[in-house]
Structures are given as C-alpha cells and as structure tokens.
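S.K.: Sequence first, then the predicted structure:
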Amino acid sequence: MADALRERTARLLTDYLEYCAREPGTPARAPSTPEAAVLRSVAAQVQQRHERFLSDYRGYGGNRVELVAQVEREILAHPQPLSWGRVVALLTFAGTLLERSPSGTYSNLGPDQELELGEWEAGVRQDCRHLVDFLCNRLTGQHRAWLEAHDGWDGFCLFFTPMLPSSWKRLLAQALLSCFTAVILIYFWKRLL
C-alpha cells in the first residue's frame, strides 16, 4: 500500500531541492504542488533574513548529507517542540547547501578546475537525491506523528498562507460596507414613505 504522506513529502523535497540546485540564471520550473510554492516563498524570506549566515554555505563542497544530519539533530531535537518554522529552517539550510555560486565566479577556471566543477555539479545532483531520501525518512519516520497531528502539508500551507489574500480582504470589506450602506438607505427610504 502506498504511503501518501511519504510520497507527498518526497515530491515536495524533490521540487524544492532541485529548485535550489539549478544553475544560476536558469529559469525555475513552476512549483509542482501548492506546498512547494509555499515552501519556496517562505524559504526565500528565511534566506533574505539570514543572508549573512547562509551565504557562507553556498557552494559547500563537503559532505552535505552529513552536515544536514547534524543540523537536523540540533534543529529538530526532542526537548524542543517541533514547529513548521524549524522544518522550514532545516529545508532552507539543505537547499542553500545545493545552491551554486553565481556563474561569473567560475569564468576564469583552468581545465583541471573545470573538471572539478563538473564533478562538483555531479555531486550536487547526487546529494540532492540523497538529501531527499534522508529528509523524507526523517520527516515521515521520526516526525510522522507530529506531521499528521498538524495536518501534514495541508497544515503547512494553512500555517504560512493567510486565510484570505489582502486583495480579497479589501474586496470583502468593500462588499460588506456596500451591503451595510444599502441596508441603511433602504431603511431610511422606507421610513420616509
């Protein structure tokens, strides 16, 4: 029997980590799911807020999976309650490790270094798959009960998405005020007749 939460988690992680691992300047594919769109948006805000810290990890050449495992143990530790914010922090960090340096950085490389760059890019693709597996196993294994208690990825979307977009709020307020005004006008019109 298929595990819907695991499949959805794997799809979300694959979408986000491949989005992060794309070459600089390459147009991003559209998010594959609503939760992927929300994650990209929230992660971009986290990256913007913590640019100084995260920039040190762009183009990371070490063992990305091991580093994410260490960070996961710290961020999602048992004594501290799990939260969507902690999940986003972990996923943002993992995505940052896969980000490539700006394309201009590699323009003056020699032939030996270009081979290293090619190997590095192959390593990014491989680590992307390994990180999807690792994070999917942790989120749908050790943290499954928490995910299910918080409505899974639907709960994630609800947590980070306002109930109504601001344009809808304005439209709703205008409609309610119009109705209220119409009721008052009808009331006074009937009193005058």
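M.R.: Done, it's in.
S.K.: Only C-alpha atoms from now on, for both contacts and neighbour counts.
M.R.: Noted.
S.K.: Quick test: name the residue nearest the centre of this protein.
M.R.: Nearest to the geometric centre of the chain sits residue 39, at 2.2 Å (Cα atoms, centre = their mean).
S.K.: mind checking the SS state of that one?
M.R.: The three-state label given to residue 39 by DSSP: H, G, I helix; E, B strand; the rest coil is helix.
S.K.: List the buried residues of stretch 85-97.
M.R.: Neighbour counts using 16 or more other Cα atoms under 10 Å place 85, 87-97 of stretch 85-97 among the buried residues.
S.K.: Just checking the distance from it to the centre of its chain.
M.R.: 8 Å (Cα atoms, centre = their mean, to the nearest Å).
S.K.: here's the one I want to compare it with:
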Amino acid sequence: MESCEFLSRFWEGKMSCWLSKETLVLAEDYLEFCVGVQRTPPGPASEAMRCLAKEIEKQNLSKFHSLVQTFLDSCGPDRSSSLRKVMAEMVGDGKLNWGRVVSLFAFTGVLVGELHSRGEGKDCCRRLAETIADYLGVEKQDWLLQNEGWDGFCKFFHSSRGQNHESAMKTALFAAAGIDRMKTRLCVW
C-alpha cells in the first residue's frame, strides 16, 4: 500500500509540474503577444487564448482600461500579489470556468500593455505569467485536470465557435464584468 501512495504522490507532483509549465508557456506567450512580440503561437491552446482573450478585450476595452487604472493606482509595487488577489476574487464564488480564465488573461494582457507603455520591460510579462501559472497550474490544478487541462480549453474554444460562440462569449463577458467588483476591494488593498 505504501508503494501505491508513493506512486500516487509522485504522479501528482509530475502532473502539477507539467500543468504549471504548460500554463506558464501559455500565459507568457499571451502576455508577450499583448506587448507586440510577434511569433507563432507555441501550441493550439495559445492560439485559442490569443483569439478569445483579444475578442473579450476588444468588446470591453474601456472597462478593462478603467479596471487596470484602478488596479495600478492601488496595488503598489507588488503587482503579482495584487493580481493573485484579483484571481482569487474572480473565483470567490467557487465557480471557475473557461470564460473566467479567458477574462483573467484579457485583464492581465491589458495590464501588461499599460505597464509596457510606461516603460516597464519584458520582466513584467514573465512575473505576471508566473503568477498566473502558479495560480491556475498549481492552486487550481484539480479544476484544470477535471476540465481536461489546456486540451479541454481548446475543445471549449472550438465548441464555442459558430453556433455556441455567442453563449461562450457571454460567459466570458459575465466573468469580465465580475472584475468590476474588484474596484471596491482594490481601493482597500
């Protein structure tokens, strides 16, 4: 029985590491894409995230810019900790879904774009990508695994095209609107 427990913990650790690394690649690709780095997406999930998150951003640009300004005015120098609080707030009701994940990427993409325009280098992309990877790939690992990881995200993306696209976008827009609740909390932080 002990060897089974050891193997189970071993595979859980491997899975967590793999999922975290895959999430980091995805997050870093998207954030660098948001600051103008031109390269081929490293995989289908990155391509899907670029498409969906940018669509959400375009549809809610003024709201995202307002939220980013509030975030920057109140977060202080430790943006990663503040972003972690935003992520926790987005799923505070326990209902993580792909729409909320896309909204998180869209928000962070607008944030990185603003930081880049203020002269902050690529380091901010890496730090915030690591924060996303740690949160989604480690803390929300169980949810990601239950939803087939980033392959599941690709299925969501493809199923949301055409007939179901509007419904999937409404889910993501609803989650994006949930960031608005952050204004109150951001002022307190």
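M.R.: On my side now, so go ahead. Nothing here was measured: the structure is a model prediction, and the numbers come from that model.
S.K.: Overlay the chains and give the TM-score.
M.R.: Superposed pair, TM-score by TM-score structural alignment, normalised by the length of structure 2: 0.66. Supporting alignment: 144 aligned residues with a Cα RMSD of 2.8 Å.
S.K.: rewinding a little: residue 35 of structure 1: which of the buried residues of stretch 85-97 of structure 1 is nearest?
M.R.: residue 88 (11.6 Å; Cα to Cα).
S.K.: hang on, the earlier thing: matching the residue nearest to the centre of structure 1 against structure 2, which residue comes up?
M.R.: Here residue 39 of structure 1 is matched to residue 49 in structure 2, going by TM-score structural alignment.
S.K.: how much space is there between its match and residue 103 of structure 2?
M.R.: 10 Å (Cα to Cα, to the nearest Å).
S.K.: Ok, residue 165 of structure 2 next?
M.R.: Distance from residue 165 of structure 2 to residue 103 of structure 2, by Cα to Cα: 15 Å.
S.K.: and if you look at residue 19 of structure 2?
M.R.: 20 Å.
S.K.: gap between the biggest helix by length in structure 2 and the chain center?
M.R.: Longest among the helix segments of structure 2 by residue count, using DSSP state H, is helix 2-34. Taking Cα atoms, centre = their mean, one finds helix 2-34 of structure 2 lying 15 Å from the centre of the chain it belongs to.
S.K.: can you check stretch 76-89 of structure 1 too?
M.R.: On Cα atoms, centre = their mean, the centre of stretch 76-89 of structure 1 falls 15 Å from the chain's centre.
S.K.: Compute the first-to-last residue distance for it.
M.R.: 10 Å.
S.K.: what sits up against that stretch?
M.R.: Contacts to stretch 76-89 of structure 1, defined as Cα atoms under 8 Å, 6 or more residues apart in numbering, come from residues 39, 42-43, 46, 75, 146, 156, 159.
S.K.: would JSON lines of those residues with distance to residue 128 of structure 1 be doable?
M.R.: Below are the contacts of stretch 76-89 of structure 1 laid out as JSON lines (distance: Cα to Cα, whole Å):
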{"residue": "39", "distance to residue 128 of structure 1": "16"}
{"residue": "42", "distance to residue 128 of structure 1": "20"}
{"residue": "43", "distance to residue 128 of structure 1": "17"}
{"residue": "46", "distance to residue 128 of structure 1": "20"}
{"residue": "75", "distance to residue 128 of structure 1": "20"}
{"residue": "146", "distance to residue 128 of structure 1": "25"}
{"residue": "156", "distance to residue 128 of structure 1": "22"}
{"residue": "159", "distance to residue 128 of structure 1": "26"}
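S.K.: List just the nearest of these to residue 116 of structure 1.
M.R.: Of all the contacts of stretch 76-89 of structure 1, residue 116 of structure 1 sits closest to residue 43, with 29.1 Å by Cα to Cα.
S.K.: How much space separates the closest one from residue 127 of structure 1?
M.R.: According to Cα to Cα, residue 43 of structure 1 stands 19 Å off from residue 127 of structure 1.
S.K.: More neighbours: these two, which one.
M.R.: Taking other Cα atoms under 10 Å, residue 43 of structure 1 and residue 127 do not tie; residue 43 has more neighbours (22 against 19).
S.K.: correct me, but the more buried one touches residue 96?
M.R.: No - applying Cα atoms under 8 Å, one finds residue 43 of structure 1 not in contact with residue 96, separated by 9.7 Å.
S.K.: how close does residue 111 of structure 2 get to residue 149 of structure 2?
M.R.: Taken as Cα to Cα, the span from residue 111 of structure 2 to residue 149 of structure 2 is 25 Å.
S.K.: Residue 165 of structure 2 now?
M.R.: 20 Å.
S.K.: Please give the element, helix or strand, for residue 132 of structure 2.
M.R.: Assigned by DSSP states H and E, residue 132 of structure 2 falls within helix 122-134.
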